[in-house]
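Engineer: pasted the sequence and its predicted model underneath.
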Amino acid sequence: MKRKGRPVHGWVIVDKPLGLTSTQCLAKVRRLTDAAKAGHGGTLDPLATGILPIALGEATKTVNWVMTAGKTYRFTVRWGEATETDDTEGAITQRSDVRPDRAAIEAMLPSFVGEIMQRPPAYSAIKVDGQRSYDLARKGEMLELAARPIRIDALRLIDCPDPDHAVFEVDCGKGAYVRALGRDFALSLGTYGHITVLRRTRVGRYDEKAAFSLDSLEELCQKDAAHAYLLPIETALDDIPALVLTGPQADRLKHGQPIKIALTAPGLPPEGELLVMADGKPVGLAERSADEVRPLRLFNL
């Protein structure tokens, strides 16, 4: 018999442990919370740790907004060795005796900030002729994927603990591969490199302060303390202007009917997406065009 689960709605911010896939983490959270529906807001590699936002119930309708949000990662590059996977999982393919010093590393960073072109790792989820690149790579077909535009908002050199390693922090947009960033840092400095440690510390507005380990989450679920870990659906939509409606207006929108608002409504853009609220609760997402607001995605709460 198919598992149904409870109508739990909101976001759980998990601190994903090392070695677990994002799908495994999602399955565990869904089991702990007994949620009827669940989805995650952006895959983390098994060798990465950190922020994995998990949507429960109607929050799954906002996953796309979280997946496109800015992210922050802290990572360590090991100089002098390239690997098949650009991290510690793959075999070493190239070696170099060159070790960049702190001054050279800091001078290199500005060239990677802004809109840049990046070649994704061969071991990635990008599809090539209908197949995942990592599946082809595992069969021995090491493809050189086409470079694509990504956005790097900021780069910081955190530490150089020894000549072989450097620790960085990056703020980036959707689609950036940190493994590729480490590889390209090394190449630009005349050596080889790969990532040895990778941790995501922020996704949109969700950071480490909001995150729970799976063990902590299990304890809270056993105490039935959902209020302690469950964040409201609308926290994923903080950067979308909010439109507050009366009960009757919200009912019209829920039935798929457009509503009229003043052209000069304070604090609202003349067009674009809006988060609709009524009685302190999220109604859904809507699209404004001049004085008309039409529903896009509605929440069944």
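Structural biologist: Right, received. Where do you want to start? Numbers count the residues shown, from 1 in each chain.
Engineer: okay, CA-based contacts and neighbour counts for the rest of this
Structural biologist: Will do.
Engineer: grab the nearest non-local neighbour of residue 256.
Structural biologist: If the residues on either side of it in the chain are set aside, residue 256 comes closest to residue 295, at 6.2 Å by CA to CA, 6 or more residues apart in numbering.
Engineer: hang on, that neighbour packs against residue 252?
Structural biologist: No. Residue 295 is not in contact with residue 252 according to CA atoms under 8 Å; the separation is 9.6 Å.
Engineer: compare the two (neighbour count), which wins?
Structural biologist: Neighbours were counted for residue 295 and for residue 252 using other CA atoms under 10 Å; residue 295 has more, 23 against 14.
Engineer: and that one, how far from residue 241?
Structural biologist: According to CA to CA, to the nearest Å, residue 295 stands 15 Å off from residue 241.
Engineer: please apply the same query to residue 176.
Structural biologist: Counting by CA to CA, the gap from residue 176 to residue 241 is 27 Å.
Engineer: neighbour-wise, which of these two wins?
Structural biologist: residue 176 (21 against 15).
Engineer: so who does the nearest residue to residue 112 once chain neighbours are set aside touch?
Structural biologist: Once flanking residues are discounted, residue 112 sits nearest to residue 152: 7.0 Å by CA to CA, 6+ apart. Contacts for residue 152 (CA atoms under 8 Å, 6 or more residues apart in numbering) come out as 112, 113, 114, 115, 116, 170, 171, 172, 173, 176.
Engineer: adding another structure so you can compare the two:
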Amino acid sequence: MHAPRTRVQRRPVHGVLLLDKPLGLSSNQALQKAKWLLRAEKAGHTGTLDPLATGVLPLCFGAATKFSQLHLDADKSYEATARLGVKTSTGDAEGDVIVQRTVHVTPEDLARVETQFTGPLRQVPPMHSALKKDGKALYEYAREGIEVERAARDVVIHKLKLTEAVEKATIKILATVSKGTYIRTLGEDIGEALGCGAHLTSLRRVATGDFDTSQCITLEALEAMSEEERLAQLLPAEALVAGHSRVTLGAEDAARFLSGLRRRGQWPDASEVAVFGSEPAAFLGTAHVAANELIPGRLLNPIEIQQILLNATPCETTP
């Protein structure tokens, strides 16, 4: 007989874990592993990374999940390598080779393509992606051999640097891009512009918004820690709104704001505001200011605030 599985006792955990996602795991698999290690009740991530990609994956727990959309919308930076002269069915090393061409690429060619692909672009999402059509992911259609029509989307390549790698017929791609940009598709399009085709052989997200790999922890390191050390790795929920304007309210105004009421004050108009209480000092949520009115957006509830204050650690200081 098998011994009964030990049931994990879940608990309220609030904050942001900056994970360096490992190769081979889906974003959801990495999330579930971290959630189990923290014994967290509620968790979500801020945008998927393919199993073949590694790097920055902010994981949100508890109250922080209310603000995860902010980093879904954030610009992201990637380092990738692309093999020239070989196109695959998936645009990466997992697919079958469908075209092979001779490669004749000069530094001048790379500079020309850098300019061509920097700025606003229209990009057709790949079939091997998690985008959904009629409730079904595109990659599921692709596995069945079905090609689905996809509308082109507007994206922006803010920065692009292409360099020859040590390996023959391989280039390195450094790119900072807007949300919704597929680096696999960018690699394929760059290959076509170079006249030889290409597919990605590696992909690493090195930054999302203000977060980068230097702030991240691996699952292996997290697993080796004690529970207290794991909790100490969490950034507070307000780390997700570090770029917002800041408003601090007194106790009475804070209570009314948390109940969804607008507050009046001498604040300049602002589309993104992080709101804090002063007594006690606590993050309350987001808002915007119009005509001297502070208008509530996403709010923490009093129970979440109490749990955060009770479990505050030295790393959980407001900015």
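Structural biologist: Okay, I see it. Every value quoted in this text rests on a predicted model; they were computed, and no experiment measured them.
Engineer: the residue nearest to residue 256 of structure 1 falls within a strand, correct?
Structural biologist: Yes. Secondary structure assignment places residue 295 of structure 1 in a strand (DSSP: H, G, I helix; E, B strand; the rest coil).
Engineer: all helices for structure 1, in order.
Structural biologist: Along structure 1, the stretches classed as helices by DSSP state H are 22-33, 63-67, 102-108, 133-138, 178-188, 214-222, 226-229, 247-254.
Engineer: check contacts around the residue mapped onto residue 16 of structure 2 from structure 1.
Structural biologist: Mapped onto structure 1 by TM-score structural alignment, residue 16 of structure 2 lines up with residue 11. When contacts are counted by CA under 8 Å, 6+ apart, residue 11 of structure 1 touches 53, 54, 55, 56, 59, 230, 231, 232, 233.
Engineer: from those, pick the one nearest residue 160 of structure 1.
Structural biologist: residue 53 (30.5 Å; CA to CA).
Engineer: so what corresponds to that closest one in structure 2?
Structural biologist: So residue 53 of structure 1 corresponds to residue 58, using TM-score structural alignment.
Engineer: so that match touches residue 27, yeah?
Structural biologist: No. Checked against CA under 8 Å, the pair residue 58 of structure 2 and residue 27 is beyond contact range at 10.0 Å.
Engineer: returning to what we had before: the residue nearest to residue 112 of structure 1 -> structure 2?
Structural biologist: By TM-score structural alignment, residue 152 of structure 1 lines up with residue 157.
Engineer: if I look at its match, how far off is residue 129 of structure 2?
Structural biologist: Residue 157 of structure 2 is 19 Å from residue 129 of structure 2, by CA to CA.
Engineer: ok, so what distance separates the residue nearest to residue 256 of structure 1 from residue 244 of structure 1?
Structural biologist: Remark: distance between residue 295 of structure 1 and residue 244 of structure 1 (CA to CA) = 14 Å.
Engineer: stretch 244-255 of structure 2 maps to which residues in structure 1?
Structural biologist: Using TM-score structural alignment, the residues of structure 1 aligned to stretch 244-255 of structure 2 are 240-251.
Engineer: distance between the ends of the matching stretch?
Structural biologist: Terminal residues of stretch 240-251 of structure 1 are spaced 21 Å apart (CA to CA).
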